[in-house]
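Chemist: Sharing a sequence plus its predicted fold:
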Amino acid sequence: MKLLLLSNSAAPGRPYLDHARDAVAEHLAGVEELLFVPYALADHDSYTAKVAAFMRQLGRRVRGIHTEDDPRAAVARAQAVFVGGGNSFRLLATLQRTGLVDTLAHRVRAGLPYMGSSAGTNMACPTLRTTNDMPIVEPASFAALGLVPFQINPHYLDPDPSGTHMGETREERLSQFLEENDVPVLGLREGTWLRGDDDTLTLCGIEAGARLFTAGAEPVEYAPGADLSALMATKARFDHRDA
């Protein structure tokens, strides 16, 4: 598999996807047209146009899957696919309704380059249960594409000792997840991404790194450049009720 899993698509003070420009260009080497999946946002046309404007700078055309009469056929003939960010529940529900979950997973495992940002990165996991999003719609199940055997938490935020927010920190929420499930969760800070090539997995980014959460252990810090290939051999155990 060839994977590029971004925590975020926009960085402060930089244009859309600019922080990961080189990584995107490398990931799409040899690709002339990119199939974009805009289902995580309501305005599919505007979202696709935004992606197309960036990809045009890299010499790539973009086709929105929402314009296709047969989305599964579009995936079957695609050169590469980008699943954009937004609301993970809406995204997964639409992938399920259009019959794309199995189709996408099969093609990516067969070599189709997959790029995701935020919600699109959540979709690469076994389930969406470590998303930060509000469940604005109810998908048929929480099972996602399962391209990687561990969970990811995009937009990971470190606890702020000076903050006045009295709700759970991101660390506390992920700890609660691990009370019910035995599967690693990688908290990807803003400006970081994962580059996967078959069984190898590398943490990349412009500044911040990532935190790995596992049941019964303290979180482990990783800096950009870290080899996380061992995560691809994860044997996950989920609570059976929602997986």
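Modeler: Right, received. Where do you want to start?
Chemist: Please count neighbours and contacts with C-alpha atoms only from this point.
Modeler: Fine.
Chemist: Am I right that Met134 is in contact with Asn87?
Modeler: Yes: counting by CA atoms under 8 Å, Met134 does reach Asn87; the two are 7.4 Å apart.
Chemist: what about the two, which has more around it?
Modeler: Asn87 (22 against 10; other CA atoms under 10 Å).
Chemist: Am I right that that one is in contact with Pro139?
Modeler: No: with contact defined as CA under 8 Å, Asn87 does not reach Pro139; the gap is 11.8 Å.
Chemist: can you pull out the strands in the protein?
Modeler: 2-6, 33-37, 61-64, 81-83, 114-117, 151-153, 185-188, 192-197, 200-205, 210-213, 220-222 (DSSP state E).
Chemist: Show which residues not belonging to the third one make contact with it.
Modeler: By CA atoms under 8 Å, 6 or more residues apart in numbering, the list of residues contacting strand 61-64 from outside reads 32-38, 44-45, 48, 51-52, 55.
Chemist: Could you rerun that using 6 Å?
Modeler: Residues external to strand 61-64 that are found in contact with it (CA atoms under 6 Å, 6 or more residues apart in numbering): 33-36, 48, 52.
Chemist: Most neighbours of all those residues, which one?
Modeler: Going by other CA under 10 Å, Phe36 tops those with 25 neighbours.
Chemist: can you put the contacts of strand 61-64 in JSON lines and add distance to Ala124?
Modeler: Rendered in JSON lines, the data for these read as follows (distance: CA to CA, whole Å):
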{"residue": "Glu33", "distance to Ala124": "21"}
{"residue": "Leu34", "distance to Ala124": "18"}
{"residue": "Leu35", "distance to Ala124": "16"}
{"residue": "Phe36", "distance to Ala124": "15"}
{"residue": "Thr48", "distance to Ala124": "20"}
{"residue": "Ala52", "distance to Ala124": "22"}
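Chemist: Go through those and name the one nearest His106.
Modeler: Closest approach to His106 among these (CA to CA): Leu35, at 15.7 Å.
Chemist: residue contacts, the closest one?
Modeler: Leu35 neighbours (CA under 6 Å, 6+ apart): 62-63, 81.
Chemist: just checking, what's the longest helix in this structure?
Modeler: Taking DSSP state H as the assignment, the helix of the chain that covers the most residues is helix 44-57.
Chemist: Give me the contact list for that helix.
Modeler: Residues contacting helix 44-57 (CA under 6 Å, 6+ apart): 38, 62, 64.
Chemist: Would you mind putting the residues you listed into JSON lines with neighbour count and distance to Leu92 alongside?
Modeler: Below are the contacts of helix 44-57 laid out as JSON lines (neighbours: other CA atoms under 10 Å; distance: CA to CA, whole Å):
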{"residue": "Pro38", "neighbour count": "24", "distance to Leu92": "11"}
{"residue": "Val62", "neighbour count": "21", "distance to Leu92": "21"}
{"residue": "Gly64", "neighbour count": "23", "distance to Leu92": "17"}
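Chemist: put this beside the first:
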Amino acid sequence: MQLLLISNSTMAGEPYLDYPKHEIKKFLGDKPVKALFIPYAAVTFSFDDYEAKVEQRFAEIGHHVRGIHHYDDPVKAVEEAEAIVVGGGNTWQLVRMLHDNNLMKPIAKRVASGMPYIGWSAGSNVACPTLRTTNDMPIIDPMGFDCLKLVPFQINPHYQDKNPEGHAGETREQRIEEFLEINPDTYVVGLREGTMLKYDDGKLSLIGNLTARIFKKDQKPLELSSEDNFNFLLKE
């Protein structure tokens, strides 16, 4: 498989999808790729607008996207795609539409056969076994929590170590600990903004200047950098 699982699309003060574009370029290679874009996580703006926004950035690096919403047969579109790109937004809405269009199994099958997969935020969440470590509000019944299962661990994108000043609610770590209490055999990767996980050539690695925080029930959380080996997360 070839996976690029990105925490967030945009860093504060930067243009949309700017910081990861060079890694996307390296991941897809020099030969132009027209990727199938899945904009289903968009809620407050149109799929066309989302597609245009992503296409602008991909065109800068010599690649292109076309939204799956343009195809009469979305399953066939997946089966014929060169690569899949799944954008961020609301994970619950994304999972619902993937289920409604019967796309979970076709995407997983194509990615397992070697088709590159790129996702950010919600698009990284759905690469996991379930959506249950998303940060998003459950605005719609997803018709099942199961996702693509491209990796055997869970990701919590946009991971923050502390709450904003003045907020006394649960920290992200406390919420992950709640998940682990119910799911003790699962690793959760707290993926900080500006970082991404890449799987290629049988190796899982971290890209970015910050560490990732790895959680498992009854174990002290690990802080791993881009110099560390992440392959232990792939063991089911």
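Modeler: Structure's in. What do you need? Computed from a predicted model, the values in this text were never measured in an experiment.
Chemist: Closest to the centroid, which residue in the second structure?
Modeler: In the second structure, the C-alpha nearest the mean C-alpha coordinate belongs to Ser124, at 1.0 Å (CA atoms, centre = their mean).
Chemist: just checking, it touches Leu5?
Modeler: Yes: counting by CA atoms under 6 Å, Ser124 of the second structure does reach Leu5; the two are 5.0 Å apart.
Chemist: How much space separates the residue of the second structure most remote from its centre from Tyr16 of the second structure?
Modeler: Note on the second structure: the largest C-alpha distance from the chain mean falls to Gly166, namely 29.6 Å (CA atoms, centre = their mean). Between Gly166 of the second structure and Tyr16 of the second structure the distance is 29 Å, computed by CA to CA, to the nearest Å.
Chemist: Show me what the residue farthest from the centre of the second structure aligns to in the first structure.
Modeler: Aligning on TM-score structural alignment places Gly166 of the second structure opposite Thr164 in the first structure.
Chemist: What of Ala81 of the second structure?
Modeler: Using TM-score structural alignment, Ala81 of the second structure sits opposite Ala78 in the first structure.
Chemist: now do Glu193 of the second structure
Modeler: By TM-score structural alignment, Glu193 of the second structure lines up with Glu190.
Chemist: Ile155 of the second structure too?
Modeler: Using TM-score structural alignment, Ile155 of the second structure lines up with Ile152 in the first structure.
Chemist: Who are the contact partners of Ala226 of the first structure?
Modeler: 202-203.
Chemist: Would you mind measuring from it to Glu26 of the first structure?
Modeler: Taken as CA to CA, the span from Ala226 of the first structure to Glu26 of the first structure is 19 Å.
Chemist: same check, this time on Val108 of the first structure
Modeler: For Val108 of the first structure relative to Glu26 of the first structure (CA to CA), the value is 17 Å.
Chemist: Looking at the two, which has the bigger crowd around it?
Modeler: When Val108 of the first structure and Glu26 are compared for neighbours, Val108 comes out ahead with 20 against 11, by other CA under 10 Å.
Chemist: Please say which position in the second structure that one maps to.
Modeler: In the second structure, Val108 of the first structure lands on Val111 (TM-score structural alignment).
Chemist: The nearest residue to its match once chain neighbours are set aside: how many residues sit nearby?
Modeler: The shortest distance from Val111 of the second structure to any non-neighbouring residue, by CA to CA, 6 or more residues apart in numbering, is to Met1 (6.0 Å). A count of nearby residues for Met1 of the second structure, using other CA under 10 Å, gives 17.
Chemist: Also the one 4 residues further on?
Modeler: Counted with other CA under 10 Å, the burial measure for Leu5 of the second structure works out to 28 neighbours.
Chemist: How about Asp201 of the second structure?
Modeler: By the measure other CA under 10 Å, the count of residues near Asp201 of the second structure is 8.
Chemist: roughly how far apart are it and Met1 of the second structure?
Modeler: Between Asp201 of the second structure and Met1 of the second structure the distance is 8 Å, computed by CA to CA.
Chemist: just Ile38 of the second structure next, same as before
Modeler: Look at Ile38 of the second structure and Met1 of the second structure: by CA to CA, they are 19 Å apart.
Chemist: Report the contact partners of the match of Ile155 of the second structure.
Modeler: 185-187.
Chemist: Out of those residues, give me the one that has the most neighbours.
Modeler: Highest neighbour count within the contacts of Ile152 of the first structure: Gly187, with 27 neighbours (other CA under 10 Å).
Chemist: Touching, that one and Tyr156? I think so.
Modeler: Yes: applying CA under 6 Å as the test, Gly187 of the first structure and Tyr156 come out as touching, 5.1 Å apart.
Chemist: overlap in contacts of these two?
Modeler: Contacts common to Gly187 of the first structure and Tyr156, judged by CA under 6 Å, 6+ apart, are absent.
Chemist: my guess is Ser7 of the first structure meets Asn153, correct?
Modeler: No: judged on CA under 6 Å, Ser7 of the first structure makes no contact with Asn153 at a distance of 8.0 Å.
Chemist: can you list residues touching both of the two?
Modeler: Leu188.
Chemist: For burial, what's the neighbour tally of Ala29 of the first structure?
Modeler: Neighbours around Ala29 of the first structure, by other CA under 10 Å: 11.
Chemist: Over to Tyr159 of the second structure?
Modeler: Neighbours around Tyr159 of the second structure, by other CA under 10 Å: 20.
Chemist: One more: Ile176 of the second structure?
Modeler: 20.
Chemist: and it, what pairs with it in the first structure?
Modeler: Using TM-score structural alignment, Ile176 of the second structure sits opposite Leu174 in the first structure.
Chemist: Any figure for the gap between that match and Glu218 of the first structure?
Modeler: Counting by CA to CA, the gap from Leu174 of the first structure to Glu218 of the first structure is 12 Å.
Chemist: what is in contact with the two at once?
Modeler: With CA under 6 Å, 6+ apart, Leu174 of the first structure and Glu218 have no common neighbours.
Chemist: quick revisit: okay, now the match of Ala81 of the second structure: neighbour count?
Modeler: Neighbour count for Ala78 of the first structure, taken as other CA under 10 Å: 18.
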